[in-house]
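Q: Using only what follows, build the 3D model:
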Amino acid sequence: MTPEARPPRSGGHALPVAAVVLAILALWYLAALLGNWSGAADALVRAGAAPEAGAVAAATMAQERPVVPAPHQIAQELARSLFGLPVTSKRSLAYHASVTLSATLVGFGIGTALGLVLAVGIVHLRSVERSLMPWVVASQTVPILAVAPIVIVALGAAGLTGLLPKAVIAAYLCFFPVTVGMVKGLTSPDRMLADLMRTYSAGRRQTLWRLRLPAALPDLFAALKIAVAASLVGTIVGELPTGAQAGLGARLLAGSYYGQTVQIWAALVVAAALSALLVAAVSLAEAGMARLTGGRPSGAGAR
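A: Okay, the predicted model is just below:
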């Protein structure tokens, strides 16, 4: 049987993935053991117990405020704060995730729209390319931690608080990959195809819609996957300097104030899971668009 005719093996990637997960868990437990050892030993001594190796090892996995929480401690906190509390509770991670998600989606929409407009202008107007492209690149050299307080204060002075300042910060991180990816995609068609469109007397608008835009879709969706994850990061960063009472950033800040490392790590896990879901949603949209246009999603080449 030729390689092309060989049927795909179901679950062929399960074993490598499981091996990587087990390796990560083993290293994580080892880090928790080593990072919490001295604190657990001191606690046993203060309690009048002998700091034997077995007792210390067991104590490292059950500290209330560990230096490095063990995976099972984070799992317990996730179960309690996601499923053991009402969604409307201020202590629920589901509530905080929904607050962060709303600002992320608004910022992603703003940044994507801005990036698309800039990309079309850069491709079609040389003056826009020369005047704006250097500033687009330079905007990303300023650390977001320096930009976020300025945006919060400026918009707050204008009476704009709540979701919008965080969305603006998310859009600031989002628009750059969309702009660069879309410019690359719009300029990807072969010159012969562009000449053929001119032969058919197609104008710029027709060339954009019938040639450049379909050719740009793979690069656009690749950029959107980066942009949506960057939007989540921008939203969380925007929640830090505001003293916000809701959102994953506020949860991280509260955990750092009170030394609740398990709470901090649980919020980080939820943020990572939320980012993965957003990227997966963009991938689903890409697959749907590929079916509509008869194309193929980016990265779906022959194996």
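Q: going forward, measure contacts and count neighbours with C-alpha atoms only.
A: Fine.
Q: how about Ala202, secondary structure?
A: coil (DSSP: H, G, I helix; E, B strand; the rest coil).
Q: quick one: contacts for it?
A: For Ala202, no contacting residues are found, by C-alpha atoms under 8 Å, 6 or more residues apart in numbering.
Q: ok, now how distant is Ala138 from Leu132?
A: 10 Å (C-alpha to C-alpha, to the nearest Å).
Q: More neighbours: which of the two?
A: The neighbour comparison of Ala138 against Leu132 (other C-alpha atoms under 10 Å) goes to Leu132, with 15 against 10.
Q: Tell me which residues touch the residue nearest the centre of the chain, please.
A: Closest residue to the average C-alpha location of the chain: Ala229 at 2.3 Å, with C-alpha atoms, centre = their mean. Ala229 sits next to 275-276, 278-279 when contact means C-alpha under 8 Å, 6+ apart.
Q: Second chain to compare with the first, below:
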Amino acid sequence: MSTVPDSQLSTPAPSKFRLAFQEFLDGSGGTVLYFVVIVLCLMGGWEGAKWLGQETDYRLELGSVKISLNITRDLNMPHLKDIAEALSKPSQRQGPPLIEILVEKASYTLRLAIIGFTIGTIIGLALAILFAHSRLLERGLMPYVVASQTVPILALAPMVIIWSENLFGSREIGMPMITAYLAFFPVTIYTLRGLSDVPPTALELMKSYAATRREILWKLRFPNAVPYIFTALKITAPASVVGTIIAELPTGIQDGLGGAIINFAQYYVSGPSRLWATNFVTAMAGILFFVTVAVTEWLVVRWKRPSNRLDRWIDTFLKNLGRVVPLLRD
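A: Below you'll find the predicted structure:
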């Protein structure tokens, strides 16, 4: 009796729903779904640790030193509902809800972060282009570029703020400078990698057509570096928010998230939920900045990857939106 090879056995075709769901997971929708699942798991783990920790009170004795291992008490880990209630309640009597205050402070911090982010990006792009065209400049200046990142930002921030006040009469001008200091290094490194990592055959083809160095830069090297640049920008965006907050600390300015963190840290024992709420809004500001850069990358670098159903759906939505907006104006 002859047997049929396994390779010739017919397998049932996957259903349309399964194919659509797999395409959804492979596209941008999968990233959103995974993010939501991870957030829910973290929230469940947080509350689960609180529930388990309330039943125990471990203590470790090291000679005369006694250490309590119960880190789940409300002072260390407030309930998520307490953090949500802190956002909805006013931080002062007859004042606006805390969420309104924090959103206003976050907008101030984001505005300075965007300014410093832009300055740092421009400096990083300029340095990368110079290094790509001159090996002498790269060998001479790159060690100093790397060494600049070894200086602790907490030690540098007060000096920059004082210099800014002495030179320009304003401490606020120095804060974007600190953000730019954090932003320019990743942009320089990643852009230089993208400008240098061009296919040799494409470079030889451009030279065979007598293309100038400027034409090679803008028609070959820079398009090849665009994905590298956006990778650097996505790294730099959340770091810019953190850098701006660090820059706010020595200034004494209360308009941003840095001032709110210092203020609520002073009253942490009596109200830890307010500081945790401030940290939550700070994290959301960094995520918002990152998502903005990621969406910009999606709009710019679509030609570098095949389109999926989500891309086609967004394209259709944008086209229909472009048709509806003029009608609404009329």
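Q: After superposition, what's the TM-score here?
A: Superposed pair, TM-score by TM-score structural alignment, normalised by the length of the first structure: 0.79. Supporting alignment: 269 aligned residues with a C-alpha RMSD of 3.2 Å.
Q: re earlier: kindly reformat the contacts of Ala229 of the first structure as a markdown table containing secondary structure and distance to Tyr29 of the first structure.
A: Putting the contacts of Ala229 of the first structure into a markdown table (DSSP: H, G, I helix; E, B strand; the rest coil; distance: C-alpha to C-alpha, whole Å) gives the following:
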| residue | secondary structure | distance to Tyr29 of the first structure |
| --- | --- | --- |
| Ser275 | helix | 25 |
| Ala276 | helix | 24 |
| Leu278 | helix | 29 |
| Val279 | helix | 29 |
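Q: Rebuild these as CSV, extending it with distance to Thr104 of the first structure and neighbour count.
A: Compiled in CSV, the contacts of Ala229 of the first structure are given as follows (distance: C-alpha to C-alpha, whole Å; neighbours: other C-alpha atoms under 10 Å):
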residue, distance to Thr104 of the first structure, neighbour count
Ser275, 10, 20
Ala276, 13, 14
Leu278, 10, 19
Val279, 12, 20
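Q: once you map those onto the second structure, which are still in contact?
A: Mapping those onto the second structure (both residues aligned by TM-score structural alignment, their matches' C-alpha atoms under 8 Å) leaves 275-276, 278-279 still in contact.
Q: how about Ala211 of the second structure, what's its partner in the first structure?
A: Structural alignment places Ala211 of the second structure opposite Ala202 in the first structure (criterion: TM-score structural alignment).
Q: Give me the neighbour count for Gly111 of the first structure.
A: 28.
Q: what lines up against it once you look at the second structure?
A: Counting by TM-score structural alignment, Gly111 of the first structure corresponds to Gly120 in the second structure.
Q: With Phe221 of the first structure instead?
A: Match for Phe221 of the first structure (TM-score structural alignment): Phe230.
Q: can you pull out the strands in the stretch 51-200 of the first structure?
A: Under the criterion DSSP state E, counting those that start in this stretch, the stretch 51-200 of the first structure contains no strands.
Q: And the helices in it?
A: 53-60, 71-78, 93-124, 126-139, 144-157, 163-186, 191-199 (DSSP state H, counting those that start in this stretch).
Q: so of those, which one's packed in deepest?
A: Stretch with highest mean neighbour count among the helices of the stretch 51-200 of the first structure: helix 163-186 (a mean of 26; mean count of other C-alpha atoms under 10 Å).
Q: okay, it sits on what stretch of the second structure?
A: Counting by TM-score structural alignment, helix 163-186 of the first structure corresponds to 172-195 in the second structure.
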